[in-house]
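>>> Pasting the sequence and the predicted coordinates here, then a few questions.
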Amino acid sequence: MRHTTTTALLATLLLAGAATGCGSGSSDDKPRAQPSASATPPANPLVQFTNAVNHAQLESYATGIPAFQDLEVFPPQWCKALNEGHSVEWMLGDGGLYPVGQDWGTKKADAYQLVLFGVKAYCPKHTAAVTAELRASGEY
């Protein structure tokens, strides 16, 4: 059921993104600024995070991924903690930001992976620091 909810959300978000990208023709003769070939539209962080979780097939979620509403609250909190100078170890320990819910849990190795997915999607400027911390701890 949760997988269906997540899939439905992704489809809705992707469809909405495609719809906003469509434009109508214009009759004015002014040349339009074309985006550079290397420019890519920013991805919706929720979609990016949810896709990463879905594709990772984490052992903790072998029987079903928690609903996106349960998972989506964590990445912004992780980014806030990183902006304040906290470590991943602090976030998952004393910081109280361990990804767990009323009826679901996450193994520690998978929690590290979730943090990395969340950081890459929501606050990519911290990706290198988080990766370095996880590598130094032997978790990545």
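Yes, it's here.

>>> When you work out contacts or count neighbours from here on, use the C-alpha atoms and nothing else.
Fine.

>>> Touching stretch 124-139 from outside, list them.
With contact meaning CA atoms under 8 Å, 6 or more residues apart in numbering, stretch 124-139 is reached by C79, L82, S87, V88, A109, Y112, L116, V119, K120, Y140.

>>> Distance-wise, check the first one relative to M91.
What it means is C79. In this view, C79 and M91 are 10 Å apart by CA to CA, to the nearest Å.

>>> Against that first model, consider the following:
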Amino acid sequence: MRTRTTTAALITAALLALTACGTEPEPDAPAAGPSASATTDPEDQYLSTARDITFNGAPTDDELTQLPPQWCDALADGHSVEWTFSLSGGDLYPLGQEWGTVQTDAYTLLVAGVRAYCPEYLKTVTDELREGGDY
């Protein structure tokens, strides 16, 4: 009986040691970072907001996703939101042959695009829109 108790104690101790080893990270193992699923795709992030906007007509995802890179380029060149949307400037107001949106929704779409594709310009855009009372 003593042999069984001693054997059981040794097995239990070995199992506990193995379990403890399995829960500690290896010293050379890289720290766990955010999972790929936690990363939001800019296009998905932008289109999620776009789908909540009421358009006059029905823009395609392709039409909508063509705008943010152009907006980002205009902002990178130092242009304002006003210039970016104006007909005599960038002419990048969100509208197509058979669709469009009101200005408040256009600004919402612009902010979503900048947030997703070129967040380094987000403060510049929101500050300009706030100054004009549009955000």
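Structure's in. What do you need? What you see is a predicted model; the values in this text were computed from it and never measured.

>>> re earlier: who's more crowded, C79 and M91 of structure 1?
Neighbour tally, C79 of structure 1 and M91, criterion other CA atoms under 10 Å: the higher count belongs to C79, 21 against 18.

>>> Alignment lookup: that one to structure 2.
In structure 2, C79 of structure 1 lines up with C72, judged by TM-score structural alignment.

>>> The helix or strand harbouring that match: how far from the chain's middle?
With elements taken from DSSP states H and E, the one containing C72 of structure 2 is helix 67-76. Remark: helix 67-76 of structure 2 is offset 16 Å from the chain centroid, using CA atoms, centre = their mean, to the nearest Å.

>>> Sort out which residues of it are buried, please.
L67, P68, W71, C72, A74, L75 (16 or more other CA atoms under 10 Å).

>>> residues contacting the residue lying closest to the second one once chain neighbours are set aside?
Among residues not flanking P68 of structure 2 along the chain, G113 sits closest, at 5.0 Å (CA to CA, 6 or more residues apart in numbering). Listed by CA under 8 Å, 6+ apart, the contact partners of G113 of structure 2 are Y46, L67, P68, W71.

>>> next structured bit after the lengthiest helix in structure 2?
Using DSSP state H, we find that the single longest helix of structure 2 is helix 2-23. Where DSSP H and E defines the elements, the next helix or strand beyond helix 2-23 of structure 2 is helix 42-50.

>>> and the helix or strand following that next one, what does it pack onto?
Moving toward the C-terminus from helix 42-50 of structure 2, the next helix or strand (DSSP H and E) is helix 61-65. Helices and strands touching helix 61-65 of structure 2, by 3 or more CA pairs under 8 Å, 6 or more residues apart in numbering; DSSP states H and E, are helix 42-50.

>>> No further questions, thank you.
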